[in-house]
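>>> here you go, sequence then predicted model.
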Amino acid sequence: MNQKKMANTTAELVFIPAAGLGHIMSTIEIAKVLVNRDQRLSITVLVIKPLSGFGSGSEITNYVESLTSKAMERIRFMELPQDETPPKPDPKAPLTFLNDYMNSHCKYVRNIVGEMMKQPGSGRIAGFVIDLFCTGMIDVASEFGIPTYIFFTSNAAFLGFNLYMKTLYDTRNQDHVAEFSNSDAEFLITSFVNPVPTKVIPELFRTKEGLDFLRSSHQKMKEAKGIMVNTFLELETHAIESFSSLDNNFPTVYPVGPVLNLDGVGTVKPKDRDIMSWLDGQQPSTVVLLCFGSAGSFDEIQVKVIAHALERSGHYFVWSLRRRHRQEQMMNVGDYEDPRVVLPEGFLERTVGVGKVIGWAPQAALLAHRAIGGFVSHCGWNSVLESLWFGVPLATWPMYAEQQLNAFGLVVESGLAVEIKLDYTFNVFNPDDGGDTVIVTAAEIERGIRQLMDNTQVRGKVKEMSRKSRAAVEKGGSSFISIGHLINEFLSNIS
């Protein structure tokens, strides 16, 4: 990073993402958007190292190292120290562990920011931009008289759900956890048009620990000056407009998306040549992609059922098949050395020329390929935005976090996806705790794939939303305008 160029900027922002691959990637992308939009801004990203044995730690490390090796004008990276005896991941209280681990870095942030403010000729710090898991950093920013902004890496409907759950927690005297035991119950949440059934409320937030996390994090969120949401007005009109009815004490909501990492699109890496070459030989919109995110995987019995469904569907396919590492490692997924150990006998031989089973997938590059006509997805928000950007309809198979609500929004609220499941879930933090609770049948999977590839109404809606997603970030688009307002506020903080 050219320190002279940093010194010539007017306003500096301090970004603190959570140590999750999707969180970090989205954070870096919005940082690029901001500095490319206004030459007066510079950004320092304080990187929290992932704990060994937690999630895709090596993938995060490799990604950050790839960034620091590039010359990124007016963006620099500083890795925060880690305590000598960091806490061990606790699969029985994952949200508490994540929140405590992120906020254990407050002291290091305080030291670094203090040094930054002493540097002569540097831009004045206009704001902290933090992840929802790092709300303890708000207190650090306040010590320096610096306003804080939240970068909410999910969508506006889920932000509204979180606010609703906090209200439920605060206002109901009865046991709020017990309310979720009624599987037929529905909740009227202002950020959703339709009543939300209990079955799509994320399992983590049906526990006291999950509700306690929501309550504490959103209490801190109200101290922020603004909330940047990775969405756009045309996709979530109702949800975004629902925030206008909140009292003046709630931070301003800025839709800034879609914020996407498309760096790998258009170039073929050596390890991806085989799959991309195979796709080049297929007809447009004839191949279904199955990919379940950085932590998505299945037990052997479910893998075999998926394989049978793919054979029965008759559709061409690319399947990103990954395995769970247990050994007390949370959210840790890797590739099979040989997928035959879990696939039905002879499956790979019977599907030669029809499908490809791969490990880790270059998802954005695959979705951009003209041959991909449908996406069976876990409905992680980054994946949803990528699919809509490239005009590929989705079939929903949510797994953890807020993915069930995302699936409900896509199928019921907007009609941009077909359903395989809305309420599938497993304990991603502790897969050995009861294993998968449901086996999705071959009939359900086959039916979902057929609907995905044949439903012209959904396909048409997705193509139109693709056009709108691209227009939102172009000059004069809804997110372009929203980002302009946000930059003006950053600059006003130091005027």
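Arrived safely, thanks for sending. Numbering: from 1, shown residues only.

>>> CA only for contacts and neighbour counts going forward, please
Will do.

>>> which ones are touching the residue of the chain most remote from its centre?
The centre of the chain is farthest from one residue, Pro120, which by C-alpha atoms, centre = their mean lies 37.6 Å away. Residues near Pro120 by C-alpha atoms under 8 Å, 6 or more residues apart in numbering: none.

>>> please tell me how far it sits from Met6.
12 Å (C-alpha to C-alpha, to the nearest Å).

>>> now swap in Ala365 and tell me
33 Å.

>>> thought Thr190 was touching Val196, still the case?
No: using C-alpha atoms under 8 Å as the test, Val196 is too far from Thr190 to be in contact (10.2 Å).

>>> follow-up on the earlier one: of Ala365 and Met6, which one has the most company?
Met6 (23 against 19; other C-alpha atoms under 10 Å).

>>> the more buried one: which element?
helix 3-7 (DSSP states H and E).

>>> one step back: and the residue farthest from the centre of the chain, helix, strand or coil?
coil (DSSP: H, G, I helix; E, B strand; the rest coil).

>>> residue contacts, Leu159?
Phe152 are the contacts of Leu159 under C-alpha under 8 Å, 6+ apart.

>>> just the element for it, please.
Assigned by DSSP H and E, Leu159 falls in helix 156-171.

>>> next structured bit after that helix?
According to DSSP H and E, the helix or strand after helix 156-171 is strand 186-187.

>>> check which helices and strands that following strand sits against.
strand 196-197 (3 or more C-alpha pairs under 8 Å, 6 or more residues apart in numbering; DSSP states H and E).

>>> and the contacts of the strand it packs on?
183-189.

>>> mind redoing it with 10 Å?
161, 180, 182-189, 405, 408-409, 412, 423 (C-alpha atoms under 10 Å, 6 or more residues apart in numbering).

>>> next up, a second structure to put side by side with the first:
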Amino acid sequence: MAYTDQPTPDSHVAVLAFPFGTHAAPLLSVTRRLASASPTTLFSFFNTSQSNSSLSFPSDLLPSNVRVHDVSDGVPEGYVFSGRPQEAIELFLAAAPDNFRKEIASAENGAGKKVTCLLTDAFFWFASDMAAEMKATWVAFWTAGPNSLSVHLYTDLIRESARVKDMEETLGFISGMEKIRVKDTQEGVVFGNLDSVFSTTLHKMGLALPRAHAVFINSFEELDPTFTTNLRSEFKRYLNIGPLALLSSASQSDTTPVDDPHGCLAWMEKQGTASVAYISFGTVMTPPPGELVAIAEGLESSKVPFVWSLKEKNMVQLPEGFLERTREQGMVVPWAPQVELLKHEATGVFVTHCGWNSVLESVSGGVPMICRPFFGDQRLNGRAVEAVWEIGMTIIDGVFTRDGFEKCLDGVLVQDDGKKMKGNAKKLREQAHQAVSTKGSSVENFKRLLEAVMDTLN
């Protein structure tokens, strides 16, 4: 057993990143922290060149004991994409085991150190077998929340127990999911294509994870204590080490300038407390044109101040004259400093797709949400926001209409229900900050994670 102040001097950790969506960045963030805490351990970070190029590798933020390696994306030379959803992911996953093995062997030769731990995205269920072959430990990072992790862990039980035709049925036979309905679960669990490469991967992952030396997630114990207790009974080690956004901001100097190219924060300083609607649907998803129009019309008719992060290519979908007419009311920008906006006192509501990172950043800022989920775990997260934590509401009828959006804005920003949401969000914010404080639950769990990564198989 190795501890923070006594790292194993010859240990070598292979970090395997999933190069799609927002998976690689948080794994890199955790790797940086582990490398700083154990400076004589080598961390080899494996990711596709395209994903690596999208990550930030400034020399002052990347410890000298982290080495970045490119792995093939699995696309055969001359391959022509057919346009099927998830095609790039399928090609990558099919080739990933062999490609990772090849690059790990090369890194071992270059460093003169055998890998003692595979630290991977949890998607890589095959890392269990790889670790056994290499006589290394396997530590898995689930980048989303405990609700979606539980669905994948109990997929077989859900398929056996849930009546798929009754989409309103709750999953009360799973601890912590008493208010979650069948229709809230991810595609490929009980509906959709159960045999797709991605669905099969997640199913295999759920079966493999109990064999991991440790499973850790970007959350904090106090957010879902029932899940924490239950998942601890399922895994050898189950560790909440977040919210990562709070840890990242805490590690930055007060003098570090915030990247805010469009002046969002300066504009926010002129707004009233808890008055502004911040709107963003992440880096992957954009609502269809009709819903973009409905959002714009709802904002304009409600007169609610707003900051809307919207890709430039989608701004042409906005109603004619909208930008000019609302110039004093709000701003539409191609990118916004989300974490900073969500902790600003002027922000009153976050209109979101409910990706896990966004939800956790809103919780960390104490900001209620209006949820418009699209796919994957977003429905689960939206349901938790509305029915479990009671810190927001799902958009009326599941899609944006002008009147529906106006009612939601009024419900959160003005009505008594909104005041209750704000109070609940504030309590969770305090618990999140406590978790990442000295001797907080997430700080203590990070120490246990470092111990797990430093462990060697005898």
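Perfect, I can see it now. Everything quoted here is computed from the prediction, not taken from an experiment.

>>> overlap of the contact sets of Val196 and Thr190 of structure 1?
Phe161.

>>> any idea which element the counterpart of Gln457 of structure 1 in structure 2 lies in?
Alignment note (TM-score structural alignment): Gln457 of structure 1 maps to Lys420 of structure 2. Using DSSP H and E, Lys420 of structure 2 falls within helix 416-435.

>>> about what we covered before: please state the offset of the helix holding Leu159 of structure 1 from the chain centre?
19 Å (C-alpha atoms, centre = their mean, to the nearest Å).

>>> my read is that Val458 of structure 1 contacts Leu388, right?
No: between Val458 of structure 1 and Leu388 there is no contact under C-alpha atoms under 10 Å: 11.5 Å.

>>> more neighbours: the two, which one.
Leu388 (25 against 22).

>>> tell me who's in contact with the equivalent of that one over in structure 2.
Aligned counterpart of Leu388 of structure 1 in structure 2: Val363 (TM-score structural alignment). Listed by C-alpha under 10 Å, 6+ apart, the contact partners of Val363 of structure 2 are 223, 243, 342-343, 357, 369, 385, 391, 424-432.

>>> quick one: secondary structure of Val363 of structure 2?
Per three-state DSSP, Val363 of structure 2 ends up helix.

>>> from Leu246 of structure 2, how far out is it?
For Val363 of structure 2 relative to Leu246 of structure 2 (C-alpha to C-alpha), the value is 11 Å.

>>> now Thr8 of structure 2
Distance from Thr8 of structure 2 to Leu246 of structure 2, by C-alpha to C-alpha: 29 Å.

>>> now swap in Val339 of structure 2 and tell me
9 Å.

>>> now for those two: what residues contact both?
Applying C-alpha under 10 Å, 6+ apart, one finds that Val339 of structure 2 and Leu246 are jointly contacted by 361, 364-365.

>>> show me where the stretch 1-150 of structure 1 has its strands.
Ranges of strands in the stretch 1-150 of structure 1, per DSSP state E, counting those that start in this stretch, are 11-16, 41-47, 75-79, 124-130, 148-152.

>>> can you put those in JSON lines and add distance to Pro344 of structure 1 and mean neighbour count?
Below are the strands of the stretch 1-150 of structure 1 laid out as JSON lines (distance: least, C-alpha to C-alpha, whole Å; neighbours: other C-alpha atoms under 10 Å):
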{"stretch": "strand 11-16", "distance to Pro344 of structure 1": "45", "mean neighbour count": "24"}
{"stretch": "strand 41-47", "distance to Pro344 of structure 1": "42", "mean neighbour count": "24"}
{"stretch": "strand 75-79", "distance to Pro344 of structure 1": "45", "mean neighbour count": "16"}
{"stretch": "strand 124-130", "distance to Pro344 of structure 1": "45", "mean neighbour count": "26"}
{"stretch": "strand 148-152", "distance to Pro344 of structure 1": "41", "mean neighbour count": "26"}
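
>>> rebuild these as CSV, extending it with distance to Ile28 of structure 1.
Below are the strands of the stretch 1-150 of structure 1 laid out as CSV (distance: least, C-alpha to C-alpha, whole Å):
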stretch, distance to Ile28 of structure 1
strand 11-16, 9
strand 41-47, 8
strand 75-79, 9
strand 124-130, 11
strand 148-152, 11
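
>>> which of those sits closest to Leu452 of structure 1?
strand 148-152 (29.3 Å; C-alpha to C-alpha).

>>> distance from that closest one to the middle of the chain?
Using C-alpha atoms, centre = their mean, the offset of strand 148-152 of structure 1 from its chain centre is 15 Å.

>>> ok, now stretch 350-366 of structure 1?
With C-alpha atoms, centre = their mean, you get 22 Å for stretch 350-366 of structure 1.

>>> first-to-last residue distance for it?
Using C-alpha to C-alpha, the two ends of stretch 350-366 of structure 1 sit 23 Å apart.

>>> what does that stretch correspond to over in structure 2?
By TM-score structural alignment, stretch 350-366 of structure 1 lines up with residues 325-341 in structure 2.

>>> so Glu446 of structure 1 versus Glu311 of structure 1, what's the distance?
Taking C-alpha to C-alpha, one finds Glu446 of structure 1 at 9 Å from Glu311 of structure 1.

>>> now swap in Gln457 of structure 1 and tell me
From Gln457 of structure 1 over to Glu311 of structure 1 the distance is 25 Å, taken as C-alpha to C-alpha.

>>> which one of the two is surrounded by more residues?
Glu311 (18 against 10).

>>> what's the more buried one aligned with over in structure 2?
For Glu311 of structure 1, the residue aligned by TM-score structural alignment is Glu300.

>>> kindly report the same for Glu236 of structure 1.
Checking TM-score structural alignment: Glu236 of structure 1 goes with Asp224.

>>> what's the neighbour count on its match?
17.

>>> what's the answer for His485 of structure 1, then?
Neighbour number of His485 of structure 1 under other C-alpha under 10 Å is 12.

>>> need the nearest residue in space to Trp360 of structure 1, chain neighbours excluded.
Ser320 (6.1 Å; C-alpha to C-alpha, 6 or more residues apart in numbering).

>>> one more: Asn147 of structure 2?
Leu380 (6.9 Å).

>>> you'd agree Thr237 of structure 1 is up against Asn155?
No: in this structure, Thr237 of structure 1 is not within contact of Asn155 by C-alpha under 10 Å, at 11.5 Å.
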